[in-house]
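Visitor: The amino acid sequence is not available; the structure is as follows:
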């Protein structure tokens, strides 16, 4: 199932910034065409699109609201029209749960669930349909999801976010047998990672004590994502293919935790992320106190969700 990305094509949602941008950049640096699907591009992503508008490996931006299923279908249509066959899909767009949610109390939806769960499920479904249409050529196909150590933990300050990442783990493991059809579904589970998902949320940054906690970089996570596509074995040390240290076999359903090292997450009796460097956010108490304060507010859950 290992696949060189050179000369292949990928769709990456949420690649206007963060982990998904780092993954898109790494893909194109290795000769892969990339369609970036996002609401907008941060400056670094705009530079990447402009730089690779032509050439052997191209990058195309498709403005996409991943909550809209028609726009997800259009994303595949544009990618196929630009590049032909698609080989790699990363439904990576995700959002964090602010202390004060911005969902409308009469909207009937949770945007966080639509983006973090429904969009990856629908994108995976569309990817499988596309892959099966091109089954006759025998090229392996890959779907790489982004989970989190939150998919193993419980966090009072962000219960819906935690639930969405548990859902991604369940989805990935449930689709493991697609490998018999030449489709490998895997995921990375990053630790405390320095992306806008953290840095744009002051209430989330309160959890991190820079004197104690270490940040995982988007590039470190992207390196492991590329390894999930290109390798059948991934080493504990990020980017190391020497085989000298612990090695984790990669197959459908594999979830690799990415802190400052790599660890395979077991389905049963897993010890959890623990306090490995890159996994700790030591100041949860302050955010939990704010959450209790909100619960004490008159009308919570009625006038404001």
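Guide: Thanks, I have the structure now. These numbers come from a predicted model, not from an experiment.

Visitor: When you work out contacts or count neighbours from here on, use the C-alpha atoms and nothing else.
Guide: Will do.

Visitor: what residues does stretch 141-154 touch?
Guide: 1, 87-92, 120, 124, 127, 131, 161-169, 172, 182-191, 225, 228-229, 257, 272-273, 279 (CA atoms under 8 Å, 6 or more residues apart in numbering).

Visitor: If you count neighbours, what's buried in that stretch?
Guide: 141-152 (16 or more other CA atoms under 10 Å).

Visitor: before we move on, what about stretch 159-170?
Guide: For stretch 159-170, the neighbour count (16+ other CA under 10 Å) marks 160-169 as buried.

Visitor: Likewise for stretch 220-240?
Guide: So stretch 220-240, judged by 16+ other CA under 10 Å, has buried residues 220-231, 234-238.

Visitor: residues in contact with residue 162?
Guide: By CA under 8 Å, 6+ apart, residue 162 lies in contact with 150-151, 153-155.

Visitor: Tell me the first helix or strand C-terminal of the helix or strand hosting it.
Guide: Per DSSP states H and E, residue 162 falls inside helix 159-174. For helix 159-174, the following helix or strand on the C-terminal side (DSSP H and E) is strand 183-190.

Visitor: and the comparison structure, right after this:
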């Protein structure tokens, strides 16, 4: 089974921070050429400026990926730099708690826009580009592309204080499954990775100065710790590689066992 992504052309969104940054770095270390996309241009330059110079393996793309024109420009920039795209990793995410009884829907709109619609539309546009590439190259057999969506355990659990975020994650997981079926005849695989107890940028911010919550997360995780973002990337690489050539429509959970637990206390009998 080959897990190699060497020589592949990948787009990684959310590449300036947290999980997206870890994925982009890992892909570069494994020999892929990577377009690192994020809204934070300064951080992209700080992280990937050297690799993006001259004929280096990385390129930097800064822009608001919630906008269709920006997504189109990202694909054009990728084609200009590397000639094609083989892998898309939708790692750009935002997180916010919400009042489950708030009828305004502002947080829900934000979560759906950032965590569902942006990645879904970029996936659709990228898939069309992959299909056009295969037709141009007259490739009638073999995989022509892979898409990996970064999701969260919140989409599988019920936490009322995370109503908006949970809905967006659940919708993203369904989009992964639906796109997988739709794109299978075109030889494009679509999978997801749902994380929890992983030190993402949002979790790091939430835990800052909140030792009680940190301990609660650790105690609620059977493996007894919070994982580094780098521990998620091997799963992403697997799903992006030909080693996962018969895997599509799956959302693999990387959570240290946290989703296995039901924390409701049972009275002693």
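Guide: Thanks, I have the structure now. From a predicted model like this one, the values you see are computed outputs, not experimental measurements.

Visitor: so residue 123 of the second structure sits right up against residue 88, yeah?
Guide: Yes - Residue 123 of the second structure sits in contact with residue 88 when judged by CA atoms under 8 Å, with a separation of 7.4 Å.

Visitor: now the strands for the stretch 151-269 of the second structure?
Guide: Using DSSP state E, counting those that start in this stretch, the strands of the stretch 151-269 of the second structure run over residues 188-195, 251-254.

Visitor: ranking those by burial, who's on top?
Guide: Using mean count of other CA atoms under 10 Å, the stretch among these with the largest mean neighbour count is strand 188-195, at a mean of 26.

Visitor: sorry, back to before: now, which of the buried residues of stretch 159-170 of the first structure sits nearest residue 114 of the first structure?
Guide: Residue 114 of the first structure has its nearest neighbour among these in residue 164, at 9.5 Å by CA to CA.

Visitor: Tell me the counterpart of residue 12 of the second structure in the first structure.
Guide: In the first structure, residue 12 of the second structure lines up with residue 12, judged by TM-score structural alignment.

Visitor: how close does that match sit to residue 260 of the first structure?
Guide: Applying CA to CA, to the nearest Å, the value for residue 12 of the first structure to residue 260 of the first structure is 24 Å.

Visitor: quick revisit: mind putting the buried residues of stretch 141-154 of the first structure into TSV with distance to residue 205 of the first structure?
Guide: What follows is those, written out as TSV (distance: CA to CA, whole Å):
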residue	distance to residue 205 of the first structure
141	37
142	33
143	30
144	27
145	24
146	20
147	19
148	16
149	16
150	15
151	19
152	20
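
Visitor: Among the residues you listed, name the ones in helices.
Guide: Judged by DSSP state H, helices contain none of those.

Visitor: Closest to residue 285 of the first structure out of the residues you listed?
Guide: Scanning those for proximity to residue 285 of the first structure, where the rule is CA to CA, the winner is residue 150, at 16.4 Å.

Visitor: Show me what that closest one aligns to in the second structure.
Guide: That one, residue 150 of the first structure, aligns with residue 154 by TM-score structural alignment.

Visitor: which position in the first structure aligns with residue 215 of the second structure?
Guide: Using TM-score structural alignment, residue 215 of the second structure pairs with residue 209 in the first structure.

Visitor: if I look at residue 145 of the first structure, how far off is residue 54 of the first structure?
Guide: As defined by CA to CA, residue 145 of the first structure lies at a distance of 28 Å from residue 54 of the first structure.

Visitor: correction: residue 21 of the first structure
Guide: 19 Å.

Visitor: for residue 181 of the first structure, same thing?
Guide: Residue 181 of the first structure is 33 Å from residue 54 of the first structure, by CA to CA.
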